[in-house]
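# All I have is the shape, not the residue letters:
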């Protein structure tokens, strides 16, 4: 069977994946961020992707018995919306077009968000949902929103934003609190490790406006706890439970509006076990395994195979 190559050059990770015989193989490298900094300027992200993408592709094909590439998929923009653009995605676009031209195969462009959705569905073994209507939450450093996903005969599926954070994004809250606690960037897994050492109880009421949430207060509340001498473990737990409360509020409101249609959670923040366990228990929600929750090219490779 032919192979389908996927490339994603996000603001966090350089990644490539190959979808062959119904299985994804992937390689990725985090973009290097200096200690104490909360991300990269786009010019720096572009530079690092240019350096890292050849390495990632080389590692990927060094460990798989690759066959003939039938198509190349690539993330070309953050969302599938007019005006959605980030320079870092141009690196992947240029490489994907070059490979496709050399091999005389088609190149298919998708949004980074569509890739996250497809990767989560692949990981959860529910690609069948692409033919149905469902809700997908994308929670990362650049996005915290819920979209209604519906089948489309053209681009496979279409998404419409039905709820979002009105200010800070989930990943931003995690990384800002992580920096406050002296954790490396990105802080997700380190914050979770701290939080799991805490048994503190909190009564958290999310800030909601309809199905939309506000996360801007989390950073200030965590700083207040730190100034009062609260243990870092408790602060980490409070941060994650606050994000969980907001997502729970969004999910509950959307379930009222759209009924009990399937609910999928994707994006780097959704690799968190505390959040995942609670939402799975309450809503029967679908989640990707951690390797397919953080930024990756797996979903892009899968989508390329479906477009073919």
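Thanks, I have the structure now. Please read all numbers here as calculations on a predicted model, not as lab measurements.

# hey, let's count contacts and neighbours off CA atoms from now on
Noted.

# so who does the residue positioned nearest the centre of the chain touch?
Centre of the chain computed as the mean C-alpha position; nearest residue by C-alpha atoms, centre = their mean is residue 267, 2.2 Å away. By C-alpha atoms under 8 Å, 6 or more residues apart in numbering, the contact list for residue 267 reads 116, 137-140, 293-295.

# putting a second one here so we can go through both:
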């Protein structure tokens, strides 16, 4: 049975994926971050990827050995833009080159952002959008952008930036508020659990400049609420609903300029169920399931399989 191997070594997660028989199998692990810190230096991220990648590859291939490897895929950069570079991606790229050379198969390279978008389409069962124009939101610790995705004959698709956060990224706002409340990094899952305990009601007016948003006010307001003794669950809910309000305003502005285009939401922050429910109900937006929302090699596997004519 024809198979694909894919690797993604992002700033947050070491991830491997295996495409076989129309299914995707994953093994991934968060990079270790010390308590109270909000991320890693690139040198530390590279070190941890080097340590974790062999374990994950062994786990991925533990049940059955590769029978018929068709191609290897990996992410090599954060985004498909000139100068887009982070050292952590060199770990996965280097390992992918070794695998492709050893097995004598093609190596396909993509951006981390392309992988996120592809994983969302796979999870939402909307691979048909590969052949159409749509708007994709990529919301994570390092990126909060909305891009116009267009089919391309050379790339799996091209992206054009339409809107973005002008300061903090969505994941940064979540993690900073999480640290304020004593939650572990990354704070998204625990912040969501905490927010679910709140019955508070908020009337939130997002800070917007056209379709661009500003998210730094979320951290500032949550810090003020904490100093005033507001319960942690209410602060958590305010944080998430403030982020929702900003994304909602971005989507509304972009659909006014690009009416009728489908909306796709990708990135680790988009695994949040509050945000997913509200934007799905309002816009019929497509979301990845949580396992395909956070950093993963699954989207890279999908793109590689498509490049090889398997999807």
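Sure, I can see it. Predicted model only: the values in this text are computed from it and were never measured.

# Show me what stretch 220-232 of structure 1 is in contact with.
Contacts made with stretch 220-232 of structure 1 from outside it, assessed by C-alpha under 8 Å, 6+ apart, are listed as 177, 180-181, 194, 235, 238-239.

# and if you look at stretch 154-172 of structure 1?
Outside stretch 154-172 of structure 1, the residues within contact range by C-alpha under 8 Å, 6+ apart are 80, 130, 139-152, 188, 211-216, 243, 250, 268-269, 306-307.

# Need the residues that contact the helix or strand residue 14 of structure 2 falls within.
Mapping residue 14 of structure 2 onto the secondary structure by DSSP states H and E places it in strand 13-20. Taking C-alpha under 8 Å, 6+ apart as the criterion, the residues outside strand 13-20 of structure 2 that touch it are 1-9, 24-31, 49, 52-53, 56-57, 60, 295-298, 301-302, 305.

# list the contacts for residue 49 of structure 1?
Residue 49 of structure 1 sits in contact with 9, 14, 31, 88, 91, where contact means C-alpha under 8 Å, 6+ apart.

# ok, now residue 209 of structure 2?
Contacts of residue 209 of structure 2 were listed using C-alpha under 8 Å, 6+ apart, and none were found.

# mind listing what's buried in the helix or strand harbouring residue 45 of structure 2?
Under the assignment given by DSSP H and E, the secondary-structure element containing residue 45 of structure 2 is helix 42-60. Buried residues in helix 42-60 of structure 2, counted by 16 or more other C-alpha atoms under 10 Å: 44-46, 48-50, 52-53, 56-57, 60.

# of all those residues, which comes closest to residue 72 of structure 2?
residue 57 (13.0 Å; C-alpha to C-alpha).

# Distance-wise, check the residue nearest to that closest one when sequence neighbours are not counted relative to residue 25 of structure 2.
The shortest distance from residue 57 of structure 2 to any non-neighbouring residue, by C-alpha to C-alpha, 6 or more residues apart in numbering, is to residue 16 (6.7 Å). Using C-alpha to C-alpha, to the nearest Å, residue 16 of structure 2 is found at 8 Å from residue 25 of structure 2.

# Check residue 190 of structure 2 too.
Going from residue 190 of structure 2 to residue 25 of structure 2 by C-alpha to C-alpha gives 26 Å.

# Need the buried residues of helix 42-60 of structure 2 in JSON lines (columns: distance to residue 66 of structure 2).
Formatted as JSON lines, the entries for the buried residues of helix 42-60 of structure 2 read as follows, by distance: C-alpha to C-alpha, whole Å:
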{"residue": "44", "distance to residue 66 of structure 2": "31"}
{"residue": "45", "distance to residue 66 of structure 2": "28"}
{"residue": "46", "distance to residue 66 of structure 2": "27"}
{"residue": "48", "distance to residue 66 of structure 2": "26"}
{"residue": "49", "distance to residue 66 of structure 2": "23"}
{"residue": "50", "distance to residue 66 of structure 2": "22"}
{"residue": "52", "distance to residue 66 of structure 2": "20"}
{"residue": "53", "distance to residue 66 of structure 2": "17"}
{"residue": "56", "distance to residue 66 of structure 2": "15"}
{"residue": "57", "distance to residue 66 of structure 2": "12"}
{"residue": "60", "distance to residue 66 of structure 2": "10"}
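
# Out of those residues, flag the one nearest to residue 99 of structure 2.
Checking these against residue 99 of structure 2 with C-alpha to C-alpha, the nearest one is residue 57 at 11.2 Å.

# Structure 1: which residue goes with the closest one?
In structure 1, the residue paired with residue 57 of structure 2 is residue 57, using TM-score structural alignment.

# Hmm, its match is touching residue 29, no?
No: with contact defined as C-alpha atoms under 8 Å, residue 57 of structure 1 and residue 29 do not form a contacting pair (10.7 Å).
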